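Engineer: My questions are about this predicted structure, shown below with the sequence.
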Amino acid sequence: MLIGEVARRSGVSTRMLRHYDSLGLVRPTGRTVGGYREYSEADIRRIFHVEGLRSLGLSLRQIGDALADPDFPPAVLVGDLIRRTEDRLKREQELLERLRAIDSSAPGGWQDVLRVVELLHGLDSPHAARRQQAVLAPAEDGPVPADVLAKAVLAESDANVAGALRWALARAGGDAVASLAAGLRSPDAGIRRRAIRAIAELPGDEAASALVGALGDPDPAVRRPAALAAGNRGESAAVPILAGMVVEGTNDVEAAEVLSSLATDHGCADQVMSAFATELANTADPAVRIRLTQALAELPPPLAHDTLRQLTRDEDPAVARVAAALVAGR
């Protein structure tokens, strides 16, 4: 079969077939009387072998080595190809994310594009100071894309940089909650903690809904700040967790203040008092009962007065003394 026919049937150009011949990769076994290349069936099979290996990413030199040695071990070479392909895909994914970030910023001109590119480069820096500078530098030029900042917040481990990112995110507006809410579904508790801290600083109903959803998180370091933030927004679903924080002694003063606000300003007085009553009934630990007594004192006097008076007769003298002092002070 002549070279033109081989090219039509194989899909390999005549130029590439001549190149294979010059490299010794696929040499036609025959020549016509006129000196034209003539390929046998074995030659054509070899062409398809070459093309098949090329489709895996092998170089022509690697293909020649593999076809020349029937005992050539493929495992090492294939493993190397896998690693290189994974690296390439990672780079391509990073490029895709950069392009999407630029597109989401709706640039009005190339200056806007360059500003986002500069931000992305800065956020990729291994130095925390450089990342923080990248976040704060564009402030005078206007907000930066919210989804870019949200993704950076979820990945940032440095407290100062994370604070700057949350500040910029609250300033940026846009649909930041959706990007952060995705972080709340992460199996990594650290990412969920960063997400809830950022959401707590964002306004709006979507942020409030995300905070309430995080109240059921298995990690207390996620659900506690979610409860504080949700309680400050008047979400009564936070009451049980806030009462539990008083019992545990974790941010108990802050939790008591939020419970007081819920009882006073958000119509949750009955629910708050019920939570206190349940916790008092379930513990005999004097330290816990003292914390609950002190938290009750944060509530409006008419609401907690009767319960505090009862605690002045508590079986534990220390609890009774604290309750008596609080009642006298009120």
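Structural biologist: Right, received. Where do you want to start?
Engineer: drop to CA atoms for contacts and neighbour counts, all remaining ones
Structural biologist: Fine.
Engineer: residues in contact with residue 204?
Structural biologist: By C-alpha atoms under 8 Å, 6 or more residues apart in numbering, no residues touch residue 204.
Engineer: Same check on residue 208?
Structural biologist: With C-alpha under 8 Å, 6+ apart, residue 208 has these contacts: 230, 233.
Engineer: host element of it?
Structural biologist: If you go by DSSP states H and E, residue 208 is part of helix 205-213.
Engineer: next, the one to line up against it:
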Amino acid sequence: MTTTEEDTDATRALRALESSSSSVRLRAALAVGTTPDARLVDKLVERCAVEPEFYVREMLTWALTRHSSSTTVPKLVGELRSENPQARSQALHTLSKIGDRQAWPAITRALLTDADDEVARSAWRAAVVLVPEGEEPELAGVLVAQLGRGDRATQLSLSRALIALGELIMPTLRAAMTDLDPRVREHAIATKRLLRDPDAGFEFAIEEAKRIVALGGRSQEG
């Protein structure tokens, strides 16, 4: 392919990513990922911040993973400072898929405790993927401090992140099981149940934890 043809394809892809049709945007993201072009990384990152359709955002993320991390990671890290919550959450999501631990220093406590639940959930997922060996206990402490937060989906995301860290979460989790806030105690007990029995299901675990807290007790498991 000649340089002129490559330029034409890049221009066409840039236009398609801005199309009013979600199916056109989806095909454009697929095409860019299939034939990576570093010149389109900026547009992919920019589009992630504003794309309204979930399945198109997922394809944009996939397209970014197909490019060199040396190109994508710095641009995604830059998005973490955006005032736009979607820009932050999608950048974190994409960083978790790329899995380059050079991004770890950018996963700050501020992001892990972000007021926007979607941003925080994405930060939790990214953190457990990117955390360097030896820093897991400190991360567990930050995550456990979020127990009791948000709706069931948010709580499930946090439990999954904690469980991904393994048994090292137990000391901080046990402390949370005696917290003054019943929601924190319930969430801690449910998380421990899921760590011990991954097939239990979160709804069952949280309802069981509520019964334990209501009775003024605590989990009898390990």
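Structural biologist: Yep, that arrived. Please read all numbers here as calculations on a predicted model, not as lab measurements.
Engineer: right, and the helix or strand after the helix holding residue 208 of the first structure?
Structural biologist: helix 220-232.
Engineer: Just the helices from the second structure, written as ranges.
Structural biologist: Listed in chain order, the helices of the second structure (DSSP state H) span 3-17, 22-34, 41-48, 54-65, 69-79, 85-98, 109-112, 117-130, 136-144, 152-165, 170-176, 182-196, 202-214.
Engineer: Find out how far the first one is from the centre of the chain, if you would.
Structural biologist: Spelled out, that is helix 3-17 of the second structure. Helix 3-17 of the second structure sits 31 Å away from the centroid of its parent chain (C-alpha atoms, centre = their mean, to the nearest Å).
Engineer: The first structure: matching residues for that one?
Structural biologist: Alignment of helix 3-17 of the second structure against the first structure: residues 109-123, by TM-score structural alignment.
Engineer: Please list the residues outside that stretch that contact it.
Structural biologist: Under the criterion C-alpha under 8 Å, 6+ apart, residues 98, 101-102, 105, 107, 130-135, 138, 144-145, 152 lie in contact with stretch 109-123 of the first structure.
Engineer: Between which two of those residues is the distance greatest?
Structural biologist: The most widely separated members of the contacts of stretch 109-123 of the first structure, counting by C-alpha to C-alpha, are 107 and 130 (23.9 Å).
Engineer: Stretch 200-214 of the first structure: which residues count as buried?
Structural biologist: 200, 202, 206, 207, 208, 210, 211, 212, 213, 214 (16 or more other C-alpha atoms under 10 Å).
Engineer: The first one contacts residue 232, doesn't it?
Structural biologist: No - taking C-alpha atoms under 8 Å as the definition, residue 200 of the first structure is not a contact partner of residue 232, at 9.8 Å.
Engineer: correct me, but residue 205 of the second structure touches residue 190?
Structural biologist: Yes - at 4.7 Å, residue 205 of the second structure counts as touching residue 190 under the criterion of C-alpha under 8 Å.
Engineer: For these two, indicate the residue with more neighbours.
Structural biologist: Legend: neighbour count by other C-alpha atoms under 10 Å for residue 205 of the second structure and residue 190, higher for residue 190 (28 against 21).
Engineer: just checking, the more buried one touches residue 196?
Structural biologist: No - using C-alpha under 8 Å, residue 190 of the second structure is not in contact with residue 196, being 9.9 Å away.
Engineer: okay, the angle between the longest helix seen in the first structure and helix 146-155?
Structural biologist: For the first structure, the helix with the greatest residue count under DSSP H is helix 74-104. Orientation of helix 74-104 of the first structure against helix 146-155 (axes from the mean of the first three to the mean of the last three C-alpha atoms, to 10 degrees) gives an angle of 130 degrees.
Engineer: what range in the second structure matches helix 74-104 of the first structure?
Structural biologist: Using TM-score structural alignment, helix 74-104 of the first structure pairs with nothing in the second structure.
Engineer: Setting the sequence-adjacent residues aside, check what's closest to residue 90 of the second structure.
Structural biologist: Nearest residue to residue 90 of the second structure in three dimensions, chain neighbours excluded: residue 48, at 6.3 Å (C-alpha to C-alpha, 6 or more residues apart in numbering).
Engineer: which ones are touching the aligned partner of that neighbour in the first structure?
Structural biologist: Under the alignment by TM-score structural alignment, residue 48 of the second structure pairs with residue 153 in the first structure. Applying C-alpha under 8 Å, 6+ apart, we find residue 153 of the first structure in contact with 162, 165, 166, 194, 195, 198.
Engineer: and the third one, what pairs with it in the second structure?
Structural biologist: Pairing criterion TM-score structural alignment: the partner of residue 166 of the first structure within the second structure is identified as residue 61.
Engineer: Tell me how far that match lies from residue 93 of the second structure.
Structural biologist: Going from residue 61 of the second structure to residue 93 of the second structure by C-alpha to C-alpha, to the nearest Å gives 8 Å.
Engineer: before we move on, what about residue 135 of the second structure?
Structural biologist: Taking C-alpha to C-alpha, one finds residue 135 of the second structure at 20 Å from residue 93 of the second structure.
Engineer: which of these two has more neighbours?
Structural biologist: With neighbours defined as other C-alpha under 10 Å, residue 135 of the second structure and residue 93 compare such that residue 93 has more, 21 against 9.
Engineer: Translate the more buried one into the numbering of the first structure.
Structural biologist: Match for residue 93 of the second structure (TM-score structural alignment): residue 197.
Engineer: Check which residues of the longest helix of the first structure are buried.
Structural biologist: Neighbour-count burial for helix 74-104 of the first structure, counted by 16+ other C-alpha under 10 Å, picks out 98, 101, 102.
Engineer: same deal with stretch 248-261 of the first structure?
Structural biologist: Residues of stretch 248-261 of the first structure classed as buried: 252, 253, 255, 256, 257, 258, 259, 260, 261 (neighbour count, 16+ other C-alpha under 10 Å).
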